[in-house]
Each structure stands twice: as C-alpha cells, then as structure tokens.
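S.K.: I'd like to go over a predicted model; first the sequence, then the structure.
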Amino acid sequence: MSAVTSDLKTLRGSAAIVGAATFGCGEAPGYTDMELLAASARAAVADAGLRMSDIDGLCTASASATMWSMPVVEYLGLRPSYIDGTMIGGSSFIAHLLPSMRALQSGQCNAVLVCYGSAQRTAAFGRKEVVASRRFLDPQPYETPYQPMMPLSAYALAAARHMHQYGTTRRQLAEVAVAARAWAQRNPEAFMRGPLSIDDVLGARMVSDPLTVRDSCLVTDGGGAYVLVRAERAADLPRTPVYVLGNGTAVWNRQISSMQDLTVTAARDSGRAAFAMAGLKPADIDVVQLYDAFTINVLLFLEDLGFCAKGEAGAFVENGGIGPGGRLPVNTNGGGLSCVHPGMYGIFALIEAVRQLRGEGGDRQVAGATTALAHGNGGTLSSQSTAVLGLRETL
C-alpha cells in the first residue's frame, strides 16, 4: 500500500459534518454576498451546537474577490489557525474537505467552517458584472478573443458532442430538468416549483444550441455553510454526524477547448479517488447530488462517476430514472436547475447530501439513506471534486 493510499485510509471517517445551513436561497433583496454568507455561517454553527468562538478553521471562496477569506475572517470575528481560500470554481467547497480533514487530524484546528454567499440575482453588482470581471481576471487566451457566451456556450459544445458521439437526444437532456423540477416541487426552499414537462423544456427559448433556457441553471441569491470536526468530538454534539468517507479532486483543463475529449471530464479521476478512499463503489450509494449547471452535466457525471457506462446516461435518465421513484435519486433538492444557484452551487449539493443522511428531507426524503455522494464542478467542465458521505453504520 502506498504512503498516499495509507494516509487516505487513515483519514476515512476521521471527520464529520455536524452542522449545515442555508440562508436567503432564491431572492434576498437588500443582502450582500457577505451578509448571506454570515447568516448561513451563524446558522450552521448554531446547528452544530457550537459558538462562533469555537471555530478555528475557515474555508471560503468567491468569484468576485481574490482575497475573500480575509474580509470573511474580519466580518465573522474569527481568529483561525487554519485558513483555505482555494478557489477552483463551484467545486471549491467540496474540495475543501480533504485539506480540512488533514488540518483537523494534525491538531492544527478543532472546528472548520466552510461557507459561501452570493447575491447575484438581486445585488447591484450582479451576474453580468461577475461574468465581465471573470473575462478580465481570468482570460482564456484561445476563447476570450471570440467573445463566446460563457459559460453557456462551453456546455452547449459538450452537449452537442455527446449527442453526436452517442446519439443522446434533446429529449433525454430534458429528462434531467424535469426530474430536478419534480424534486423541487417537494422542497419548500426551492426557487422554482411550478410544473415542467419535457415539451416545456424542448419548447423553451433556445439560448445556445442545443440547450434551452430550461436546460440551464438558475441565477439566484443564497448562502450556504457547514461545520466539520473530528469524529470523536462529533459524537458529543447534538446533530447526527455525517462522516466524510472519501474525497477526491481533479483538474484537467481550464478552457473547454483544452479538453482532450468533450465527453469525458476530470470527474473520472475525482470519483475514482473518492470511492477508493471510501472503500465503496457507485452501487453502494443511496442518494446522489450532482452539480447541474446545465442538463448535460448530469449525464456526463453519471457516466464519469461510474453510475452507468459512457454514452448510456441518456437512457439511464429516461422515464424519470433520476426523479422521485426512479432508479437513482439525483439532486433531491431540485439542484441548480430548480432549487438554487447563486453563482457557485457545490456547497448546496453537499448540504443536501447531509440533510438526506440526517433524515431532514421532508417530502423529498429518500427512505433509509445511509450513504450519499456529492459532486462539484467548476469553470467550464474544468475542476471536479467528489465526496462520499455516510452515517455511523458505514464506518
């Protein structure tokens, strides 16, 4: 056994998520990014049965600030001995898990707060400004000069290639959006809960062929946070501990034009690493939360994470395959397509996985769930991070 593998096996189940919360999901007029972050952070710390003074580790990131962790420390009044401001897009808050586990195991800190907030929908400095700033701060030399509609055009390119290569249909893509809406209708926190049919998706305004506006994620406000502690401490706290069994992160590219294969993402590596650390396989997972910025994401990640073979995800999701009552519960909160998507969605996927394992899903609860997978995506199919979570009986 290699030293790296041995280290990861030691970390398996060594930390648990003991608090989780969201705030202002949907529309939160009058709130700033920082205020949304702070409200969700305080709620998550209270949910864990802790005080803000107990927090000595912080992980956070923002698309609109390069030194975001420092004003967050200041605003929350923290004095952390461990800080991680790694920013790799929407997967950041799942990628923060493994380094936080190492910091906890080493004794560098005792309680890590992972938090995010964005007022992209209602703030004066909103989505258009964020996109414009990204072009300036993070220019893509082979793409930016042509002024593509990013990130939409990149995902449309991947969708078109998947359709060409595997015969995937627009109707199968629409199945993803319809399943997400069916879950959202069971979630009072979801922003869009109205009826949605396959024909509604297909007939919606085309925004970047082959993707319509209903194939595309929401633009909302929202804050999310969770608290991570060592496993032995988790047993003394009020909430059911959700143990981190595995975590892996992989990056193969930044620009979509640098992908070797538009139908294969770095989720293949992040998923393999997370499952190896957890000692589990896809068939062992009860509930799945995937970063669904666009409908094609779900098909790609189902394949790359091993829930079905490459090219078979279209058939896998047909006839409500990932909706309520389907073969695999996917994005049970409604996902970024129907629940919430304030710029970066990864933390909300992880929070929903935690809620499902704690039995807090209400009408959308997956009965008997003891294992969950949460997967984050950043950039234009650029960064990928996978987490495998479980209850005490899975340790």
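M.R.: Received the coordinates, thanks.
S.K.: When you work out contacts or count neighbours from here on, use the C-alpha atoms and nothing else.
M.R.: Will do.
S.K.: Next up, the contacts around the residue nearest to residue 384 when sequence neighbours are not counted.
M.R.: Excluding the flanking residues, the one nearest residue 384 by C-alpha to C-alpha, 6 or more residues apart in numbering is residue 377, at 4.7 Å. Going by C-alpha atoms under 8 Å, 6 or more residues apart in numbering, residue 377 touches 89-91, 291, 346, 383-385.
S.K.: Among the residues you listed, which lie within helices?
M.R.: residue 346 (DSSP state H).
S.K.: on contacts alone, who are the packing partners of the longest strand along the chain?
M.R.: Secondary structure of the chain per DSSP state E: the longest strand is strand 15-26. In terms of contacts (3 or more C-alpha pairs under 8 Å, 6 or more residues apart in numbering; DSSP states H and E), strand 15-26 is packed against helix 33-47, strand 221-230, helix 231-234, strand 242-251, helix 346-357.
S.K.: Test my guess that residue 306 contacts residue 285.
M.R.: No. Counting by C-alpha atoms under 8 Å, residue 306 does not reach residue 285; the two are 11.1 Å apart.
S.K.: which residues are contacting stretch 169-185?
M.R.: 163, 190, 192-198, 201-202, 210, 214-215, 295-296, 298-299, 314-315, 317-320, 322-324, 330-335, 337-339, 364.
S.K.: rewinding a little: looking at the helices and strands packed on strand 15-26, spot the one closest to residue 394.
M.R.: Residue 394 lies closest to strand 242-251 among the helices and strands packed on strand 15-26, at 8.5 Å (C-alpha to C-alpha).
S.K.: Output the contacting helices and strands for the closest one.
M.R.: strand 15-26, helix 92-95, helix 97-106, helix 267-278, strand 383-390.
S.K.: In space, what's closest to residue 282 - neighbours in sequence excluded?
M.R.: Residue 282 sits nearest to residue 307 (C-alpha to C-alpha, 6+ apart), 5.7 Å away.
S.K.: next, the one to line up against it:
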Amino acid sequence: MPAHPLRAAAAIVGVADAADRSGMLEGTVTEIEARMVREALDDAGLTLAEVDGLCINNGLGWAPSLELAERLGITPRWTDSTQTGGSSFEIHVHHAAAAIALGLCEVVVVVYAATPRSDHKSGRGGWRSRSTTGATPAAEWELPHGLRMPMGAYALAASRHMHDYGTTSEQLAEIAVQTREWATMNPRARLQEPITVTDVLGSPMEASPLHKLDCCLVTDGAGAVVLTSAERARDLRRSPAYVLGAGTGHTHSMISQMPTLTETGAVISGRDAYAVAGLGPADVDVVELYDSFTITVLLALEDLGFCPKGEGGAFVADGPLRPGGSLPANTNGGGLAYTHPGQYGMFLLVEAARQVRGDNGDRQVPGAEVALAHGSGGVLSAMATVILGSEATR
C-alpha cells in the first residue's frame, strides 16, 4: 500500500517556548508572541521574510492571524485561526502540513502566548478580556446548576470512570507523581519538588474526586513551532521532526453532551494519525499528552491504544510514565508541573519535537525516534493527535 500523501510531507524545523519558575513572564502578550516567532525562526535558521504561512488562535479582535501578520510586517498567503482551545496547535500543525504538501505555502509559523498569572496579579482580567464572550449554552444550561468549571467537567468524567471500571484516586495520583519526576529535571518548571501519592490525596479537594494536585497550573507561557516541506527541512540548521501523521476528533462542546464520559474523540484522532503514519501505539517511544487534569491523561492513554479501555488505572500504577518507564510521558513536567497558560497544546509539540531531535539533555528519552503529541480542547471536547518522527522513511 502506498504511503499516505501527508506522511512526512512536512516537518517541524524550529521550536521555542517560554516559561519561568515564577509562573510569570516579562512583556505583553503581543511582545511575547513576537519573541517566540523570532526564537523559533532562529532555531530553524530561517528569517521572517521567508514566512508565508501563519497560525494563531488568540487575539484582540476578530481576525488574530491578520493582526499578527500586520504586527510582524509580513504578507502570508495562507493563514489559520482555528480555535478549539488546548488542541488548536495540533490542529494547526495538521492543517499546515496539508497546506505545505499542496504547495499552498512553504514556511509556516504557529505561535501562542498568554499571561493569565500576570494578568491576575496586576488586575488586568486575564485571557477572557482578549476574546468575545457572552451567552453560551453552558452558561445557560450547566453553570446555573453549580458545576464548577473547568474542573467540574473533568470530575464528572473521573467519577464515571471510577464507577464503571473501579479506577481509584490513588491511581490518578500516580500520574501526577510520575509527571513531577520529569519536572524535577526541568529548571524552568513551576513545581520541581518530588511528590507522593499521599501528597496528592492530601491536597485540597477541588471537585470530587479531583484534588488540587490532580489539576494543572495557571501560569504565563508561550511557544512557537516552524514547519516547512520535508525537502527543504533536510538542508536547515536543525534535524527535522517529520510530521508522520495527524488526526482530529471533535465530539461535543458542553460536558453534558459528551456521548460517553469515559471515551473521548482521541479514539478518532489517534486512529487517523496512526493510519497516516503507518504506525501503531507500539511504535511510539515517547508521548506528550495534554494533562489539564490527571483524568485527561488516563483517558488519552486508553483512547490512543496504549492500554485497553478501563485498564488505565492499573496501567499507570505500574509507573510507565516516569523517567526510565516503558512509556515516558510529559517529559518537561507537563501542565501539572511545568507550565499551563490556559491552552497547553503548544508545549506538547515543542517537547515532542525536541525529543525526536535528541535535544533534551537530562530529560532526553534514549532512542526516541517517534513522539506522539496529543492535544485536548474544551472539556474533553476537541482532540487532535500529531505523530512526529526523526526519520521520514520509518
């Protein structure tokens, strides 16, 4: 069977991200975005003048990609402002790879920055001031009943998984513990002290059964990735991280409309990404999974085929996600301990690309040739999976 036309047609050739142990970054969002674009292009050995594709999902007005292009002084011939929350950036990479394969553009920058912690400290109001908000179905039908968002939505999923499969709070806590082991190796991580299952269970209850240490951080953060064609990537400064496969699966908007609380659209996005790549779960060396909450990780592990449905609790209890484990995961410390500015999917891509390039120093997974980055947006609503590889022909 011939290879899928999207497989390895494009590659991530430059990455950058910004996070600080303080949880805060210097500068405005627009200043930080520009800095990320410059750093990612420098990493790739490309210039701003060569950029003809642009992806961004947040902005002050109705057309964020137009605003950013104007600020950067470029005239792209292809842009994408898809907004699905935390999975937006995996979708941007999916779309950009397709656009590059079709010759619609040649060099695409995907960028994100947010400063919710600084905004809160200074009274600026946070990310909601940067978007158009108003009456929504959730505001009308869910919030009046006292559902605390967003953790309440994930607590419903965790409770149902516990009811259906016997998953325990101790098993969910193992995800936070193993993720923190990676964070202890990252000097920029917000939380660097090792923790135990007892620590997780002893932290305040946020929305039963989720404790505080089951929940992601709220920090400033930013990042960018640069993509170009596989042909051009071979001659650039850094080793390419080829886009071997990608897929998307959206199932609902409100948590009350989720078809089943224990299965996400990752079943669809993972299936499609594996099919494009010609690979399966057993071929993946390292995973970067959206970890807004520990239950988000557990559901992704099951739905992406790393363990059978309902067995995620027993699977993580054996310690596969930690350094030296059988399935190293969230190797920068994840949204639980590294950084989480509201939409974490950008950092999944940056870390996955660095792993397949072999750039991660103490956090490098030995022999990592295939990395999977899986974003989750909304309330387990919009899933997107990207598979990166160090070799286009594997």
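M.R.: Thanks, I have the structure now. This one's a predicted model, so the numbers in the text were calculated from it and none came from an experiment.
S.K.: Would you reformat the helices and strands packed on strand 242-251 of the first structure as a markdown table and include mean neighbour count and distance to residue 174 of the first structure?
M.R.: Below are these laid out as a markdown table (neighbours: other C-alpha atoms under 10 Å; distance: least, C-alpha to C-alpha, whole Å):
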| stretch | mean neighbour count | distance to residue 174 of the first structure |
| --- | --- | --- |
| strand 15-26 | 26 | 22 |
| helix 92-95 | 28 | 27 |
| helix 97-106 | 20 | 32 |
| helix 267-278 | 24 | 22 |
| strand 383-390 | 30 | 23 |
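S.K.: follow-up on the earlier one: I'd like the helices and strands packed on strand 15-26 of the first structure written out as a markdown table, with distance to residue 147 of the first structure added.
M.R.: Converted to a markdown table, these look like this (distance: least, C-alpha to C-alpha, whole Å):
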| stretch | distance to residue 147 of the first structure |
| --- | --- |
| helix 33-47 | 27 |
| strand 221-230 | 26 |
| helix 231-234 | 48 |
| strand 242-251 | 24 |
| helix 346-357 | 26 |
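S.K.: Using JSON lines, please lay out those together with mean neighbour count.
M.R.: Below are these laid out as JSON lines (neighbours: other C-alpha atoms under 10 Å):
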{"stretch": "helix 33-47", "mean neighbour count": "23"}
{"stretch": "strand 221-230", "mean neighbour count": "29"}
{"stretch": "helix 231-234", "mean neighbour count": "17"}
{"stretch": "strand 242-251", "mean neighbour count": "26"}
{"stretch": "helix 346-357", "mean neighbour count": "28"}
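S.K.: The ones you listed: which one's closest to residue 97 of the first structure?
M.R.: Nearest of those (C-alpha to C-alpha): strand 242-251, 7.0 Å.
S.K.: how far apart are the closest one and its match in the second structure?
M.R.: Following the fit onto the second structure, the mean deviation recorded for strand 242-251 of the first structure is 0.5 Å by mean C-alpha distance after the TM-score superposition for the first structure.
S.K.: What lines up with the residue nearest to residue 384 of the first structure in the second structure?
M.R.: Alignment note (TM-score structural alignment): residue 377 of the first structure maps to residue 376 of the second structure.
S.K.: is it true that residue 323 of the first structure touches residue 330?
M.R.: Yes. Counting by C-alpha under 8 Å, residue 330 is a contact partner of residue 323 of the first structure at 6.7 Å.
S.K.: residue contacts, the residue lying closest to residue 272 of the second structure once chain neighbours are set aside?
M.R.: Leaving aside its sequence neighbours, residue 272 of the second structure sits nearest to residue 247 (C-alpha to C-alpha, 6+ apart; 4.9 Å). Residue 247 of the second structure makes contact with 91, 94, 268-273, 384-386 under the criterion C-alpha under 8 Å, 6+ apart.
S.K.: rerun at 6 Å
M.R.: Neighbouring residues of residue 247 of the second structure by C-alpha atoms under 6 Å, 6 or more residues apart in numbering: 269, 272-273, 384-385.
S.K.: all strands of the stretch 251-395 of the first structure, in order?
M.R.: Taking DSSP state E, counting those that start in this stretch, the strands of the stretch 251-395 of the first structure run over residues 287-290, 371-378, 383-390.
S.K.: JSON lines for the ones you listed, including distance to residue 31 of the first structure?
M.R.: As requested, the strands of the stretch 251-395 of the first structure are exported to JSON lines (distance: least, C-alpha to C-alpha, whole Å):
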{"stretch": "strand 287-290", "distance to residue 31 of the first structure": "27"}
{"stretch": "strand 371-378", "distance to residue 31 of the first structure": "25"}
{"stretch": "strand 383-390", "distance to residue 31 of the first structure": "29"}
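S.K.: Minimum distance to residue 34 of the first structure: which of those has it?
M.R.: strand 371-378 (21.0 Å).
S.K.: average gap between that closest one and the second structure?
M.R.: So strand 371-378 of the first structure averages 0.3 Å relative to the second structure (mean C-alpha distance after the TM-score superposition for the first structure).
S.K.: just to revisit the earlier point, minimum distance to residue 45 of the first structure: which of the strands of the stretch 251-395 of the first structure has it?
M.R.: Closest among those, using C-alpha to C-alpha: strand 383-390, at 19.6 Å.
S.K.: Check which helices and strands the closest one sits against.
M.R.: In this structure, strand 383-390 of the first structure packs against strand 242-251, helix 267-278, strand 371-378, with contacts taken as 3 or more C-alpha pairs under 6 Å, 6 or more residues apart in numbering; DSSP states H and E.
S.K.: Centroid-nearest residue for the first structure?
M.R.: residue 346 (2.1 Å; C-alpha atoms, centre = their mean).
S.K.: Map residue 117 of the second structure onto the first structure.
M.R.: So, by TM-score structural alignment, residue 117 of the second structure is matched to residue 121.
S.K.: again but with residue 92 of the second structure, I slipped
M.R.: So residue 92 of the second structure corresponds to residue 96, using TM-score structural alignment.
S.K.: Tally up the residues packed near that match, please.
M.R.: Other residues near residue 96 of the first structure come to 23 when the count uses other C-alpha atoms under 10 Å.
S.K.: swap in residue 133 of the second structure?
M.R.: 8.
S.K.: show me what contacts it?
M.R.: Going by C-alpha under 6 Å, 6+ apart, the list of residues near residue 133 of the second structure is empty.
S.K.: burial measure for the nearest residue to residue 157 of the first structure once chain neighbours are set aside, as a count.
M.R.: Among residues not flanking residue 157 of the first structure along the chain, residue 262 sits closest, at 7.8 Å (C-alpha to C-alpha, 6+ apart). For residue 262 of the first structure, the neighbour count with other C-alpha under 10 Å is 19.
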